[in-house]
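*Asks:* The following block contains a protein sequence and its predicted model.
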Amino acid sequence: MKKPLFLVVLLAVVATLSSFLFAEGGYQVGDKAADFKLKNVDGKLVSLAGNSAAKGYIVVFTCNTCPYAKAYEDRIIALHQKYAPQGYPVVAINPNDPQIAPGDSYAEMQKQASSKKYPFAYVFDESQEVARTYGATRTPHVYVLQRTGAADFKVAYIGAIDNNTEDAKAATAKYVEQALADLMAGKAATTSATKAVGCTIKWKKKA
């Protein structure tokens, strides 16, 4: 009886470690971010290298349906409006599988972007490879990138937009804004990583 019990415990430990490693994967602050080409709601492909004037990007993994993403929607728009003119536009990426979350389909993305008049690119990570590469786990989950070369970008900040998921005015720590202020002052982000709070990404079911 002891041997089967040992195997059960061993399998449980392996499963736990695998889950931990998967959650901890992806980029760390200071890593070089690989470029991508994802389809925007206007049908055009968007890439990091596609905007030669960008000093960096505010990459936000988000979606239509998550209550947290909805709560941050206006704040994401405000970030783009404030920082795109300073060289840091928003690129919003929807990583959710529409088979699990039908409200996050490409067609629904187009409707949402039109309804809210998104001033930024809203692209679909249909294969979910970009989200996996970055290590995104939540919506919203933010990665601030800083240009370091002609086509090179490094990760300068990872985490939440601020410290209040319900009310922007009640936020006492605006992590993304502070990180951008530091970067534009020629410094590293004072707070370079925080915990992303939101809905879990809806991953495709394994065949």
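*Replies:* Looks like it arrived, so ask away.

*Asks:* drop to CA atoms for contacts and neighbour counts, all remaining ones
*Replies:* Will do.

*Asks:* what sits against residue 57?
*Replies:* For residue 57, the contacting residues are 48, 87, 88, 89, 90, 91, 144, 145, 146, by C-alpha atoms under 8 Å, 6 or more residues apart in numbering.

*Asks:* so what's the second one up against?
*Replies:* With contacts taken as C-alpha under 8 Å, 6+ apart, residue 87 has the following neighbours: 53, 54, 55, 56, 57.

*Asks:* can you rerun that using 6 Å?
*Replies:* By C-alpha atoms under 6 Å, 6 or more residues apart in numbering, the residues touching residue 87 are 54, 55.

*Asks:* go on, the fifth one?
*Replies:* The contact partners of residue 90, taken as C-alpha under 6 Å, 6+ apart, are 57, 58, 59, 80, 120.

*Asks:* Not counting its neighbours along the chain, what's nearest it?
*Replies:* residue 58 (4.6 Å; C-alpha to C-alpha, 6 or more residues apart in numbering).

*Asks:* And for the one you found, the neighbour number?
*Replies:* As a burial measure, residue 58 scores 23 neighbours (other C-alpha atoms under 10 Å).

*Asks:* this is the other structure I want to compare:
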Amino acid sequence: MKTLKLLIGLTSLLVVSAFAFAGFGDFANGYDLGDTVSDFKLQDVSGKQVSLSDFPDAKGIIVVFTCNTCPFALANEARILALDQKYKSKGFPVLAINPNSPELKAGEDFEAMQARAAAQGYTFPYLYDESHTVYSQFGATKTPHIYLLNREENELVVRYIGAIDDSVRDAETVTKRFVEQAVESLLNDEAVEPAITKAIGCSIKA
């Protein structure tokens, strides 16, 4: 009996380990620093399809995984708008993506996205990852979760992953603006430091 229990325990451990290494749950196989990002096409709240290739003149793109209902995402909404307003003209526009499933989280449907974008005056594309493939391709786990892409030899390369700043809950207590620092470093041909921070937010519902 003890031998049987031991075998069952070892089998369970191996199964859990296999899922972990396969990237289930936290998408361990998502993009890492230095990876080249593949193009994708998603529907914007305007109704048109938007791709990374629609920004051929951009020096890079600030990809933000966000949503309509997460309090952390809402607390960062004005900061996301500010990033687009500050850096779009410098070649780094914001591209926001909602990966959540409306079946799992009310208020995340396409019509709610359209209403949110209109009410808040979004100046950036707000895309619907309806098939939930793009967020898993990136490896995003939270809303908000930032991937800063830099154009290098006509490819978009990941140069920063993580949070917008060091105070996700309260903009008034921010002391380190991670994304701004990263964009400024890229604009000045400098290494990004830190290049990875912890994204704090709601788990993606997909």
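*Replies:* On my side now, so go ahead. Predicted, not measured: the structure shown is a model, and the values here were computed from it.

*Asks:* Which position in the second structure pairs with the residue nearest to residue 90 of the first structure?
*Replies:* Mapped onto the second structure by TM-score structural alignment, residue 58 of the first structure lines up with residue 62.

*Asks:* Would you agree that match is in contact with residue 148?
*Replies:* Yes: taking contacts as C-alpha atoms under 6 Å, residue 62 of the second structure lies within contact range of residue 148: 4.7 Å.

*Asks:* still on that earlier bit, so the match of residue 58 of the first structure lies in a helix, does it not?
*Replies:* No: read with DSSP: H, G, I helix; E, B strand; the rest coil, residue 62 of the second structure is strand and lies in no helix.

*Asks:* In space, what's closest to the counterpart of residue 192 of the first structure in the second structure - neighbours in sequence excluded?
*Replies:* Here residue 192 of the first structure is matched to residue 195 in the second structure, going by TM-score structural alignment. If the residues on either side of it in the chain are set aside, residue 195 of the second structure comes closest to residue 160, at 4.6 Å by C-alpha to C-alpha, 6+ apart.

*Asks:* Can you list the helices and strands that the helix or strand encompassing the one you found packs against?
*Replies:* Assigned by DSSP states H and E, residue 160 of the second structure falls within strand 155-162. Applying 3 or more C-alpha pairs under 6 Å, 6 or more residues apart in numbering; DSSP states H and E, one finds that strand 155-162 of the second structure contacts strand 145-152.

*Asks:* Average offset of the strand it packs on relative to the first structure?
*Replies:* When the first structure is overlaid, strand 145-152 of the second structure sits 0.4 Å from its aligned residues on average, using mean C-alpha distance after the TM-score superposition for the first structure.

*Asks:* So which bit of the first structure is that strand matched to?
*Replies:* Using TM-score structural alignment, strand 145-152 of the second structure lines up with residues 141-148 of the first structure.

*Asks:* And that stretch, what's buried?
*Replies:* Within stretch 141-148 of the first structure, the residues that count as buried by 16 or more other C-alpha atoms under 10 Å are 141, 142, 143, 144, 145, 146, 147.

*Asks:* got it, and stretch 166-176 of the second structure?
*Replies:* By 16+ other C-alpha under 10 Å, the buried positions in stretch 166-176 of the second structure come out as 166, 167, 168, 169.

*Asks:* ok, now stretch 93-110 of the first structure?
*Replies:* Neighbour counts over stretch 93-110 of the first structure (16+ other C-alpha under 10 Å) mark 93-98, 101, 103-106, 108-110 as buried.

*Asks:* that older thread, and which of the buried residues of stretch 166-176 of the second structure is nearest residue 141 of the second structure?
*Replies:* residue 168 (15.3 Å; C-alpha to C-alpha).

*Asks:* in what helix or strand does residue 6 of the first structure lie?
*Replies:* Assigned by DSSP H and E, residue 6 of the first structure falls in helix 2-24.

*Asks:* residues in contact with the equivalent of residue 159 of the first structure over in the second structure?
*Replies:* Under the alignment (TM-score structural alignment), residue 159 of the first structure pairs with residue 162 of the second structure. Residue 162 of the second structure sits next to 145, 146, 196, 197, 198, 199 when contact means C-alpha under 6 Å, 6+ apart.

*Asks:* try residue 33 of the second structure
*Replies:* Contacts for residue 33 of the second structure (C-alpha under 6 Å, 6+ apart) come out as 158, 159.

*Asks:* Would you tell me what the next helix or strand after the strand holding residue 160 of the second structure is?
*Replies:* Criterion used, DSSP H and E; the element after strand 155-162 of the second structure is helix 178-187.

*Asks:* ok, residues contacting that next one?
*Replies:* Helix 178-187 of the second structure is contacted from outside by 164, 165, 192, using C-alpha under 6 Å, 6+ apart.
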